[in-house]
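*Asks:* Next one to model:
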Amino acid sequence: MFSFELLHNDRSCRARRGRLHTPHGAIETPIFMPVGTHGALKAMTPAQVEETGAQIILSNTYHLHLKPGESLVKKAGGLHRFMNWDKPILTDSGGFQVFSLPKKKITESGVFFRHEHTGEEIFLGPKEAMQIENDLGADIIMAFDECIPYPSSHDYAKKSIHKTLRWANSCLEAHGRSDQALFGIVQGSVYEDLRRECAEQLTAMDFPGYAIGGVSVGEGLELLKQVVDYTEPFLPSNKPRYLMGVGLPEDILESIERGMDMFDCVIPTRYARSATAFTSRGKLRLTNRNYRRDFFPVDPACDCYCCRNFTRAYLHHLFNANEILSATLMAIHNVHFYLNMVKQAREAIEQNCYIDFKNDFLGEYGFFEKK
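*Replies:* The predicted structure is shown next:
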């Protein structure tokens, strides 16, 4: 039910073009996965999400466990039916959310934390995470890991990866559905030796896919590139590689160059709600007075529903009037921008010109001067 085809390697770098096959359809890689934390992308209907070119979306195990609960989702026929999305879905394990909570107790078997609404004590470990994800029924599910903050000491990071490895093995043993692909997660903070150790031991467990975690916790782009640079060589070339929680266009494009296939982040919809648009010439803040009489599309180079039908002046008005439509139109545009960006990346890889594409894109975007 799940397989990965490596279709082409760019001759100029490690960028690669692939295809994931899942029970709910194929996914062309490199791909960006919009995030629907509670089983919905904020301010967007499933039809609008699909129109942006989305091939797979991500939902959050921790939040769905708290509300409405995985048993209700299972009774509804699984997450696909519950949210009326018939394309692939990925659920994370909840590890990042749990470890970001202010009051939690980490043990060798899992984590104790308090329900954010009721105050009830909850325990989440690898077996519990697998049960929740099996009940939710996503196509791709993630192993329960420890996501440590940046910076962390080498000693703490070493103890942490050994815990993550034990939990990964427990997840494999507890995983009960053959129609779901379970991915392992490489941790190790910014330490090259720990990333290598974690990757080598996880690949020996033979997961159908692998993720690099713990790289969107404040380390910055240069350290992100370093971590991917010295982790990617130890990930199997015949399996998908997922860089978790990454994020900005420059982060994604630099990581595609380094051999990564899958990305997710809340940034496109989160920035949309604060009137920030991603465009081919950089970010625009549409509440700025400069756009009050600007009758150009948000991005003249974009063919999304928002840019085909509305102007910057109209979006400026909607945000100032606090109209809900402002968030919807901006989210449509931002998600489309990300998906079009990775589509262009796939085309460039096929033509063996990814480095030129990346440099031209980021040059126009304003990230750096074109070479």
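
*Asks:* going forward, measure contacts between C-alpha atoms and count neighbours the same way
*Replies:* Will do.

*Asks:* From the chain's centroid, how far away is stretch 311-326?
*Replies:* Averaging C-alpha positions (Cα atoms, centre = their mean, to the nearest Å) puts stretch 311-326 28 Å from its chain's average.

*Asks:* Please point out which parts of that stretch sit buried.
*Replies:* For stretch 311-326, a neighbour-count test (16 or more other Cα atoms under 10 Å) marks Thr311, Arg312, Ala313, Tyr314, Leu315, His316, His317, Leu318, Phe319, Ser326 as buried.

*Asks:* What's the end-to-end length of it?
*Replies:* 12 Å (Cα to Cα, to the nearest Å).

*Asks:* Report how many residues lie close to Glu173.
*Replies:* Look at Glu173: counted by other Cα atoms under 10 Å, it has 12 neighbours.

*Asks:* element containing it, please.
*Replies:* Using DSSP states H and E, the element containing Glu173 is helix 154-174.

*Asks:* again, but for Leu7
*Replies:* Here Leu7, judged by DSSP H and E, is contained in strand 3-9.

*Asks:* ok, the spatially most central residue of the chain - contacts?
*Replies:* In the chain, the residue lying closest to the centroid (Cα atoms, centre = their mean) is Asp264, at 1.5 Å. Asp264 makes contact with Phe32, Met33, Pro34, Val35, Leu58, Leu243, Met244, Gly245, Val246, Gly247, according to Cα atoms under 8 Å, 6 or more residues apart in numbering.

*Asks:* ok so, going back, between the following helix or strand past the helix holding Glu173 and helix 154-174, how big is the angle?
*Replies:* Once the chain leaves helix 154-174, the next helix or strand it forms, by DSSP H and E, is strand 181-186. Orientation of strand 181-186 against helix 154-174 (axes from the mean of the first three to the mean of the last three Cα atoms, to 10 degrees) gives an angle of 170 degrees.

*Asks:* Also this sequence, please, to line up against the first:
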Amino acid sequence: MAALQFELHHTDTGSRARAGRITTDHGQIETPIFMPVGTAGTVKAVTKQQLKQEVKAEIILGNTYHLYLRPGLEVLEKAGGLHKFNGWNAPILTDSGGYQVFSLAGTRKIKEEGVTFQSHIDGSKHLFTPEAVMDIERTIGGDIMMAFDECPPGGSDYQYARTSMELTHRWLDRCFARFTGTEDKYGYTQNLFPIVQGGTFRDLRKQSCEYISSKEATGNAIGGLSVGEPTEVMYEICEWCCEHLPASKPRYLMGVGTPWNILECIGMGVDMFDCVMPTRNGRNAMLFTANGVINIDNKKWEFDFSPIDDTIGCDTSSYYSKAYLRHLMKSKEILGYTIASVHNLAFYLWLVKEARAHILAGDFTGWKNEMVIRMQQRL
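*Replies:* The predicted model follows:
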């Protein structure tokens, strides 16, 4: 058992893009990395075998709010944690449930103690405190646990953003007190990442970066972005945070985003990403490729019997045709959702691996600039 380790292998000469390696007790992760979101203990419509063999995922996420409500902590504890429950023997990151709780704006109340909220399942009332969330995440069993924070809306004014950030910092103190006062649950090391907040205000973000860096955690996260602010502002704040977070620790940008968002933020020094977009958009007929975005519902694909994408090393993307996938989507066949989700996830993982290769080769910036333009085209 050992705490998470981060090795920095190379930094791009024309940007802050980094190639590195994270080592956990459940295995290694080559960075930059994209982490598929497994909200309720599963990446929607995708099997573990597909995640490993076709998507080539190295780490997945579990959601504290959803797993706490269903199947519940008793089931997870008796199973031996989420790894054994869902059969995933590689690293898992658990979010704190904060974003889900705060998105329940009509049914939750924020206090110093924590947040009371109503279950979206049965309306029952619950209280998430920093201490309770640490205990819940211990029981779920993530290799990386996220601190409990408040995520302010994208348009928050300065006073709200500052008050929210200060509450997040007080909660962070309580998270670390509980985390350090409890033991790893299932015989492997769990790691706690704090989260930078501060809205869209540079001085607050700098203050938050300095505060969470003082915890000397094994990694740090940037939260509260891609929540409604303009893309240019998201990039500005992301770059600002990367400048003020330690280079010796992995940086995780939470909930971002499109393939072009990810490449731009890799160029700013981010190492880890997650987003529901590949699976959610896939289930709604949007496919991402290196040459642009496909709406597979469009009639233009009706007689296109070429592979979805035979360049990314994914059997599903190479085997099935665009015309067949369109037929499945039009017919609302479940297989269509699986094919589209597997393809999009495989594309995201291919993209970050390509980014790593270009960082190591020393030509990341030129490649990134070309790819950002190509990927945004509508095909």
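
*Asks:* So which bit of the second structure is the strand holding Leu7 of the first structure matched to?
*Replies:* Taken onto the second structure by TM-score structural alignment, strand 3-9 of the first structure occupies residues 5-11 there.

*Asks:* Over to stretch 186-195 of the first structure?
*Replies:* Going by TM-score structural alignment: stretch 186-195 of the first structure matches residues 196-205.

*Asks:* Would you indicate which residues of the matching stretch are buried?
*Replies:* Buried residues in stretch 196-205 of the second structure (16+ other Cα under 10 Å): Val196, Gln197, Gly198, Gly199, Thr200, Phe201, Leu204, Arg205.

*Asks:* Including distance to Val101 of the second structure and secondary structure, could those residues go into TSV?
*Replies:* Output for these, formatted as TSV (distance: Cα to Cα, whole Å; DSSP: H, G, I helix; E, B strand; the rest coil):
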residue	distance to Val101 of the second structure	secondary structure
Val196	18	strand
Gln197	16	coil
Gly198	18	coil
Gly199	18	coil
Thr200	21	coil
Phe201	23	coil
Leu204	23	helix
Arg205	22	helix
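
*Asks:* still on that earlier bit, average distance between the next helix or strand after the strand holding Leu7 of the first structure and the second structure?
*Replies:* Using DSSP H and E, the helix or strand that follows strand 3-9 of the first structure in sequence is strand 16-22. Strand 16-22 of the first structure differs from its equivalent in the second structure by a mean of 0.6 Å after superposition (mean Cα distance after the TM-score superposition for the first structure).

*Asks:* Report the distance from strand 16-22 of the first structure to the chain centre.
*Replies:* The answer for strand 16-22 of the first structure is 16 Å, by Cα atoms, centre = their mean.

*Asks:* same thing with stretch 288-301 of the first structure?
*Replies:* Stretch 288-301 of the first structure sits 29 Å away from the centroid of its parent chain (Cα atoms, centre = their mean).

*Asks:* ends of it, how far apart?
*Replies:* 21 Å.

*Asks:* Give the buried residues for that stretch.
*Replies:* Buried, per 16+ other Cα under 10 Å, within stretch 288-301 of the first structure: Tyr291, Arg292, Pro297, Val298, Asp299.

*Asks:* is it true that the fourth one touches Arg281?
*Replies:* Right, Val298 of the first structure. No - between Val298 of the first structure and Arg281 there is no contact under Cα atoms under 8 Å: 10.6 Å.

*Asks:* against the first structure, where does the helix of greatest length in the second structure fall?
*Replies:* Identified as the longest helix of the second structure according to DSSP state H is helix 334-361. Mapped onto the first structure using TM-score structural alignment, helix 334-361 of the second structure spans residues 324-351.

*Asks:* got it, and stretch 140-148 of the second structure?
*Replies:* With TM-score structural alignment as the criterion, stretch 140-148 of the second structure aligns to 136-144.

*Asks:* Now do the matching stretch: distance to the chain's middle.
*Replies:* The answer for stretch 136-144 of the first structure is 13 Å, by Cα atoms, centre = their mean.

*Asks:* which residues touch that stretch?
*Replies:* Applying Cα under 8 Å, 6+ apart, the set of residues contacting stretch 136-144 of the first structure is 22-24, 70, 73-74, 78-80, 88-95, 125-126, 129-130, 133, 164, 167-168, 171, 179-185.

*Asks:* Kindly supply the ChimeraX command isolating those of these that are buried.
*Replies:* Buried members of the contacts of stretch 136-144 of the first structure, defined by 16+ other Cα under 10 Å, are picked up in ChimeraX with:
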select :22,23,24,70,73,74,78,79,80,88,89,90,91,92,93,94,95,125,126,129,130,133,164,167,168,171,180,181,182,183,184,185
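
*Asks:* who's in contact with the residue of the first structure positioned farthest from its centre?
*Replies:* Distance from the centre of the first structure peaks at Arg293, with 35.8 Å (Cα atoms, centre = their mean). Contacts were defined as Cα under 8 Å, 6+ apart; by that measure Arg293 of the first structure touches Arg312, Ala313.

*Asks:* which element is it on?
*Replies:* Applying DSSP H and E, one finds Arg293 of the first structure in no helix or strand.

*Asks:* How about the one 3 residues further on?
*Replies:* When elements are assigned from DSSP H and E, Phe296 of the first structure belongs to no helix and no strand.

*Asks:* Same check on Phe367 of the first structure?
*Replies:* Here Phe367 of the first structure is assigned to no helix or strand, by DSSP H and E.
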